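# Test case, fold it:
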Amino acid sequence: MTTLEPRAPYSPEELAQFYPKELELQQVQVLLRHGERTPVNARFKNTGLDAYWPYCSVAKAMRSAVINPDGSLDTLHWKRRIESLGKDDVPILNAGKKGEVDAICQPGELTDRGRETTLALGQRTRRLYVEQLGFLPSHMDAVSAQQVTLRATPIPRALESVQQAFIGLYPASARAPGLPPPTVVTRTMQEETLFPNEGACKRFAELARAFADRTAQLYNSGPELDYLNNKIGKWMPEASPVLKVDSHPRLSGVMDTVNATLAHGPDTKLPKEFYEQKVRDDIDKICVEEWFVGYQESNEYRKLGIGSLVGDLTQRMVEHATAGKSSTESFKMSLAGCHDTTLAATLAALGAMDPTKDKWPNFTGSIAFELLKRKGSSASGSTSSTVGLNTGKTWWSSLFSSAAKSKPVSARTPLSEWPESEKAGLDEYYVRLRYNDKPVVVPYCKPAGRHFEGDETFCTLSAFKAATDSFCPKDWKAECGMNLGKPAMNGQIERPPGL
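Take a look at the predicted model:
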């Protein structure tokens, strides 16, 4: 899927339906895919598609932190140009089709269009949570600045997208003068779990390779690939003349270029055959299955691919429900810049996406994890100590027997190990996912008693936690080194919780 066409803001009737008066919004965590970008590799130059795209105006206004001779920090403004090795290794400047040299994008770089759509996502977020619901203040001051947190993967397009979304949520005119710069939390690539990380998780790489190979075996000689080769195979390179799931470029690489070109201007387009609806549908179908069907069939795949991230999201909701902090002491909104694989993996692991039917996530797609509380509930932490979980001698640890006190307790402790008296408290909180502004049903939460009366999209927090416990690793890095060399598929299909 390419550029997202966002729906109109919720009407008053929809707001009343989606946010029942019996529930009070407590916390929102947004996973947002980066905006439109260039292809990660230059492909199909034989069709006339230019390798260098002049869609990155930011290259004309780069800024870097530098140290002055007196030791003070300053900002250097500079302009980027990109060169390549030409004939006889003579360096040449990369240029667009019309000779542009000052706005040339790097492979996989967020484009001007991508900045516009992620800015618009931030503006839509402001419209809903500030203007319509009044959940966030309209003006950010030193106190409310602590209520919004930012996170991104180490990949620049994700970082730049979350920055653009933040500017849409709180433009300069809505931020108090003198506020310190916002903090964006990142990790090293070897510890990043904000997307399925094959590079850092050896066992997950094995699993992903096995499911990709199976998809290739299923489709390489099938009618879909025959049709695709008939339509676009003539543009495959001489070294790999037949388009396959695992050709060079791979079918997913073809999809990457098709979607990127669809999102941009007329000067960067493939031949019309690439955009025929059946061509796009067949490519999308096969690639979604290749990349995401493992989440539907293997608990180990879910656990190592996205379980740690889902565990993070759940942990923050449980901590909010149990820590007893007021809204001014804990965050209310988080924005996390991530990737298409993040969104699809999260939904598929929860059983809320069918990789045999659903589409690849759009540029600037998003999932909002909303935590709500039943109004008038005594489950609020207001009657408890403001000290959080697992911090020593707290109200939380006092709830456990003396035998259990020797074992550290945290929001990540599986619900099956909680005392029965505390499980009920989480039933006064509800979790709802909105994927591209559409409420999502998590299958595990469909039975009576696991959701808000009359609306299956609102999971009780205890049901949601029970679902995520089933594929949340206890030690992701350690488990990434387990089972190496063992078969990825044991002949049994392990469905997501509730399916």
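
# CA only for contacts and neighbour counts going forward, please
OK.

# Can you show me the helices along the stretch 251-400 of the chain?
Applying DSSP state H, counting those that start in this stretch to the stretch 251-400 of the chain gives helices spanning 251-262, 277-292, 294-297, 299-302, 308-323, 340-349, 395-398.

# angle of the second one against helix 251-262?
Here the directions of helix 277-292 and helix 251-262 differ by 130 degrees (axes from the mean of the first three to the mean of the last three C-alpha atoms, to 10 degrees).

# May I see the buried residues of helix 277-292?
Buried positions in helix 277-292, judged by neighbour count with 16 or more other C-alpha atoms under 10 Å: 279, 280, 283, 284, 285, 286, 287, 288, 289, 290, 291, 292.

# Next one: the second one relative to residue 287, how far apart?
Okay, so that is residue 280. According to C-alpha to C-alpha, to the nearest Å, residue 280 and residue 287 sit 11 Å apart.

# Between helix 277-292 and the helix ranked longest in the chain, find me the angle.
The longest helix of the chain (DSSP state H) is helix 202-219. Counting by the same axes, to 10 degrees, helix 202-219 lies at 140 degrees to helix 277-292.

# Next secondary structure element downstream of helix 202-219?
Of the helices and strands lying after helix 202-219 in sequence (DSSP states H and E), the nearest is helix 223-232.

# Surely residue 211 touches residue 296?
No. Counting by C-alpha atoms under 8 Å, residue 211 does not reach residue 296; the two are 11.3 Å apart.

# Show me the one of the helices of the stretch 251-400 of the chain that comes nearest residue 470.
Shortest distance between residue 470 and the helices of the stretch 251-400 of the chain, using C-alpha to C-alpha, is found for helix 299-302: 8.0 Å.

# Can you list the buried residues in the longest helix of the chain?
For helix 202-219, a neighbour-count test (16+ other C-alpha under 10 Å) marks 202-212, 215-216 as buried.

# Now tabulate these in CSV and tack on distance to residue 156.
CSV is the format used below for these (distance: C-alpha to C-alpha, whole Å):
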residue, distance to residue 156
202, 24
203, 26
204, 24
205, 23
206, 26
207, 27
208, 24
209, 26
210, 29
211, 28
212, 27
215, 31
216, 31
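
# What is the nearest of those residues to residue 252?
Using C-alpha to C-alpha, residue 212 comes nearest to residue 252 of the buried residues of helix 202-219, at 10.7 Å.

# Please name the residues that touch that closest one.
When contacts are counted by C-alpha atoms under 8 Å, 6 or more residues apart in numbering, residue 212 touches 290, 291.

# Another sequence for comparison is provided below:
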Amino acid sequence: MKQQMQDGPVPLDVESYPVAPGGLDLEQVHIYVRHGERTPVRVRMSNPPASIPADWQMCNTAKSFHETVAGQSPTIDDGLWYRKLSRTGMEEQLRDYGELTDIGKKSTYSFGTALRSLYIEISPLKARDERLTYFRSTNIARTIESLQHIVHGVYPPSSCAPGIIPSIIIRNGIDENLVSNTLACKRLALLELQFAEAAVAVWNSRLEPLDKKVSRYLGGRPLRLDGTPRASGILDTVRSAAAHGFRVPPEFMDDNVIGVIEAAVTAEWFDIKSEDGRRLGMGRLLADASEKMQRKIQLDSKDPTKLLVHTTHDSTLAALLCTFDVFDDKWPPFTSSVTFELFRKRIPASQQTNIPGLRALSSFWRPRDEHYVRMRYKNKNMVLPMCAEEGKHLPGSPEFCTLEAFRQRVGELTPKDWTGECFPRT
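The predicted model follows:
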């Protein structure tokens, strides 16, 4: 019996958000969200019998959406929204390859409004308050656009003081750590190539039985991880088309088919279980988050940053999940997110152990609160294996990892000399 492929976004579930146990105060939230729905990164399966359109005219509602959401603020540059392409001598307003569509704009804006409902007690954004939030994107048009729409959901124009424009941060290519930076790290590139080759050796033979079902949609060619087109490209086109309501060949709506393709592709792209791969891929990003958490704890109200939103890609979400051994082996949907929430448990002074005479030296003694980190994905709490032992999580709530255990693992994953470690080994 055929089942329908689940390919849509996973909206933040505000109503069912699990409130933390009593005594825990939310101090800071780090969010890594995949961009919204986009066009495929190249044309595939456009010929009959698949007939998935080569050109996606997905800007039909762009003008009205631009006016109602983005047009009220000077943060949006129209040049990011439209591109003129020439097709057979005629100019049409089309989405270029890999670009955010109207549906992607709406889903990322909705993501922003959900963040607003979950995490922000809104008051008008004043000039002195901009440090409450931190917005950062990879230097790719679809993630920048996605973040612009998220920002408008978090801070609609009615909640911003005139002239206040929240900043969006983009790093240069060498310093970029929102992705596994294979361009700047040759050793990581070699490792990922090795992982991909290992996946080919395992999965191509498992894909072969699908040829009789799907090859006719691929110009008679076999479906392989290293084929033409690649299995990852087929999955990208099918998922993107289905998310936008285009007809997809029924074979690709069968979980017995698409499930095997997805398992093969996720193994090729995301199955990075070596410590070196994790360190070089996500170590710097996690170190950034850990340091910001520690800064928040040390400075308290002197560091007002509470909500940090990063727009990135499916590969980042999968890599974060793999790094903490909680990946579900499913391709991260559009607008899905990984969240790290920092909580504080205030310990009354009367319950804290005091070294005799130390409290009298008020300049040295400080009350010690407890801090916990909760990781979430697809509206679910992630129970991290690294925090399973007694003493490494909040008693009775294993999803709340102690900050010490979290920082210890991040420390193990942080390269001491990333540039040096990135040189290929002979």
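
# Got a TM-score for the pair?
Here the TM-score for the pair of chains, by TM-score structural alignment, normalised by the length of structure 2, is 0.86; 396 aligned residues with a C-alpha RMSD of 2.7 Å.

# quick revisit: let me know the closest of the buried residues of helix 202-219 of structure 1 to residue 249 of structure 1.
Proximity of these to residue 249 of structure 1 was ranked by C-alpha to C-alpha; the top entry is residue 216 with 13.5 Å.

# Need the counterpart of that closest one in structure 2.
With TM-score structural alignment defining the correspondence, residue 216 of structure 1 maps onto residue 200 in structure 2.

# Report how many residues lie close to residue 103 of structure 2.
Neighbours of residue 103 of structure 2 under the rule other C-alpha atoms under 10 Å: 18.

# Structure 1: matching residues for the helix or strand where it lies?
Using DSSP H and E, residue 103 of structure 2 sits in helix 102-119. Using TM-score structural alignment, helix 102-119 of structure 2 lines up with residues 112-129 of structure 1.

# swap in stretch 251-260 of structure 2?
Mapping stretch 251-260 of structure 2 onto structure 1 (TM-score structural alignment) gives residues 273-282.

# Show me the contact partners of the matching stretch.
224, 227, 228, 231, 232, 255, 258.

# Make a ChimeraX selection of the buried ones in the residues you listed.
In ChimeraX, this line selects whichever of the contacts of stretch 273-282 of structure 1 come out buried by 16+ other C-alpha under 10 Å:
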select :224,228,232,255,258
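
# As TSV, the contacts of stretch 273-282 of structure 1 with distance to residue 434 of structure 1 would be great.
Shown next, in TSV, are the contacts of stretch 273-282 of structure 1 (distance: C-alpha to C-alpha, whole Å):
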residue	distance to residue 434 of structure 1
224	32
227	36
228	34
231	37
232	36
255	26
258	27
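
# I'd like the distance from residue 229 of structure 2 to residue 42 of structure 2, if you could.
Going from residue 229 of structure 2 to residue 42 of structure 2 by C-alpha to C-alpha gives 10 Å.

# More neighbours: which of those two?
The neighbour comparison of residue 229 of structure 2 against residue 42 (other C-alpha under 10 Å) goes to residue 229, with 18 against 12.

# What's the match for that one in structure 1?
Aligned by TM-score structural alignment, residue 229 of structure 2 pairs with residue 249 of structure 1.

# got it, and residue 210 of structure 2?
In structure 1, residue 210 of structure 2 lines up with residue 228, judged by TM-score structural alignment.

# Just confirm residue 53 of structure 2 is within a helix.
No. Counting by DSSP: H, G, I helix; E, B strand; the rest coil, residue 53 of structure 2 is not part of a helix but coil.

# Can you name the residues that contact it?
Residues near residue 53 of structure 2 by C-alpha under 8 Å, 6+ apart: residue 46.

# could you redo the last one with a cut-off of 10 Å?
43, 44, 45, 46, 47, 241, 246, 247 (C-alpha atoms under 10 Å, 6 or more residues apart in numbering).

# what ranges do the strands span in the stretch 301-426 of structure 2?
In chain order, the stretch 301-426 of structure 2 shows strands spanning 307-312, 337-345, 370-377, 380-382, 393-394, 397-402, with DSSP state E, counting those that start in this stretch as the criterion.

# Columns distance to residue 126 of structure 2 on top of those strands, output as CSV?
Formatted as CSV, the strands of the stretch 301-426 of structure 2 follow (distance: least, C-alpha to C-alpha, whole Å):
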stretch, distance to residue 126 of structure 2
strand 307-312, 16
strand 337-345, 25
strand 370-377, 29
strand 380-382, 33
strand 393-394, 37
strand 397-402, 33
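
# For residue 93 of structure 2, which of those strands is the nearest?
strand 307-312 (25.7 Å).

# after superposition, how close is the strand ranked longest in structure 2 to structure 1?
In terms of residue count, the longest strand belonging to structure 2 (DSSP state E) is strand 24-34. Here strand 24-34 of structure 2, set against structure 1 after superposition, deviates by a mean of 0.7 Å using mean C-alpha distance after the TM-score superposition for structure 1.

# Any buried residues in whatever helix or strand comes next after that strand, and which?
On the C-terminal side of strand 24-34 of structure 2, the closest following helix or strand by DSSP H and E is helix 62-65. Neighbour counts over helix 62-65 of structure 2 (16+ other C-alpha under 10 Å) mark residue 62 as buried.

# name the helices or strands packed onto the helix or strand that helix 62-65 of structure 2 is followed by?
The helix or strand immediately downstream of helix 62-65 of structure 2 is strand 84-87, counting by DSSP H and E. Helices and strands touching strand 84-87 of structure 2, as assessed by 3 or more C-alpha pairs under 10 Å, 6 or more residues apart in numbering; DSSP states H and E, comprise strand 90-93.

# Just the buried residues of the strand it packs on, please?
Counting neighbours by 16+ other C-alpha under 10 Å, one finds that strand 90-93 of structure 2 has no buried residues.

# how near is the equivalent of residue 376 of structure 2 over in structure 1 to residue 13 of structure 1?
Under the alignment defined by TM-score structural alignment, residue 376 of structure 2 corresponds to residue 434 in structure 1. According to C-alpha to C-alpha, residue 434 of structure 1 and residue 13 of structure 1 sit 17 Å apart.
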